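[1] kindly generate the corresponding structure for this input.
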Amino acid sequence: MKISTKGRYGLTVMIELAKRVGDGPVSLKTIAQDNNLSEHYLEQLVPPLRNAGLVRSVRGAYGGYMLAKDSKEITAGDVIRILEGPITPVEGIEDEEPAKQALWMRIRDAVKDVLDTTTLDDLSKHGEDDSQEPYMFYI
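    Predicted coordinates for the structure are as follows:
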C-alpha cells in the first residue's frame, strides 16, 4: 500500500490544525508556508475533509480552518480513507489463492489497526516529550 501526497499532505493539514486547537482558525497559507507545501494543493484537499465533518471553515479576514471534532476523536485512518479511499495492500485479493489471501488480509488488518488507533491528538503531541522516539517504519 502506498499513500500518495494527497493522504500525506492531508494528514499534515489535520495535524497542524490539531496542534493549533484553541488558537482560532488557521489559514491554509500558514500551514503551507510552515510545511513548505503548495497552498493551491492544500486547497484541493480540504473540501473532502470538510464534507466528511472533520474540519470546518471560518470565513473572513481572520478566517481559516479548524477541527470540527476533538483531536482525540479523529484517527489517521479517518483522514487517509477520506482522501485515499479504502485501505487495501492488494487489489483483487478474492482472486488469490487462500494462503496469499490470508497474508494480504493480515497486512491490511495490521495497517488498519495502526491507522485506526493513532489519533490526531497522538500525532500532534508526538515529539513534544523528548523521551518519545519518532515514528519509524521499516520493511
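[2] C-alpha from now on. contacts and neighbour counts both.
    OK.
[3] could you measure from the residue of the chain most remote from its centre over to Glu43?
    Here the centre of the chain is the reference, and by C-alpha atoms, centre = their mean the most remote residue is Glu97, at 32.6 Å. If you measure Glu97 against Glu43 using C-alpha to C-alpha, to the nearest Å, the figure is 42 Å.
[4] equivalent analysis for Val21, please.
    20 Å.
[5] same question for Lys72.
    Between Lys72 and Glu43 the computed distance is 24 Å (C-alpha to C-alpha).
[6] can you give me the helices for the protein?
    5-19, 28-35, 39-51, 76-84, 98-117, 120-125 (DSSP state H).
[7] what is the burial count for the nearest residue to Thr117 once chain neighbours are set aside?
    Leaving out its chain neighbours, the residue that sits closest to Thr117 by C-alpha to C-alpha, 6 or more residues apart in numbering is Thr75, at 6.7 Å. Neighbourhood size, Thr75 [other C-alpha atoms under 10 Å]: 21.
[8] one more to line up against the first:
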Amino acid sequence: MKISTKGRYGLTIMIELAKNHGEGPMSLKTIAQANDLSEHYLEQLIAPLRNAGLVKSIRGAYGGYVLGDEPSKITSGDIIRVLEGPISPVEGIEDEEPAKRELWIRIRDAVKDVLDNTTLEDLASHTEDGNTDAYMFYI
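    From the prediction side, this is the model:
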C-alpha cells in the first residue's frame, strides 16, 4: 500500500489542528503557509474529513477548522481510511495462494495496528518536541 499525497497532506492538516487544539479554529491558509502546501489542494482534502466528522468547520471572520474530537481519540488510521480507502497492501488477497495470502494478511494487519494505535495526540506531541526517538514504529 502506498500512501498518496492525499493521505500525507490530510495527516498534516490533522496534526496542525491537534497542535492547535483548544485554541480556536485554524484556517487552511495558515496550515498551507506553515507547511508550504497548496491551500487549494487542502480545501479538497478537508471536505471528506469534515463529512467523516473528523473536523468541524467554524464560520465567520475568525472561522476555520477544529478537530471533531479530542486528539487522543482520533487515530492516523481513521484519517488514512477516509482519504485513501481500505488499508491493504495488495488487491484480491482472497484470490492468492495460501502462503502468499498469509503474508499479505500479516502485512495488512501490521500496518493497521500501527495506524490504529497512533493517535493525533502522539503525532502532535512527537513533532513539537523534535525528539525523533520518542516513538518507534515496528511493522
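[9] make JSON lines from the helices of structure 1 and add distance to Ser131 of structure 1 and mean neighbour count to it.
    Formatted as JSON lines, the helices of structure 1 follow (distance: least, C-alpha to C-alpha, whole Å; neighbours: other C-alpha atoms under 10 Å):
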{"stretch": "helix 5-19", "distance to Ser131 of structure 1": "19", "mean neighbour count": "20"}
{"stretch": "helix 28-35", "distance to Ser131 of structure 1": "24", "mean neighbour count": "16"}
{"stretch": "helix 39-51", "distance to Ser131 of structure 1": "32", "mean neighbour count": "15"}
{"stretch": "helix 76-84", "distance to Ser131 of structure 1": "22", "mean neighbour count": "20"}
{"stretch": "helix 98-117", "distance to Ser131 of structure 1": "20", "mean neighbour count": "14"}
{"stretch": "helix 120-125", "distance to Ser131 of structure 1": "12", "mean neighbour count": "19"}
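[10] Tyr62 of structure 1 is nearest to which of those helices?
    Smallest distance to Tyr62 of structure 1 across those (C-alpha to C-alpha): 11.8 Å, for helix 28-35.
[11] give me the helices and strands touching the closest one, please.
    helix 39-51 (3 or more C-alpha pairs under 8 Å, 6 or more residues apart in numbering; DSSP states H and E).
[12] from the chain's centre, how far out does the helix it packs on sit?
    Taking C-alpha atoms, centre = their mean, to the nearest Å, one finds helix 39-51 of structure 1 lying 12 Å from the centre of the chain it belongs to.
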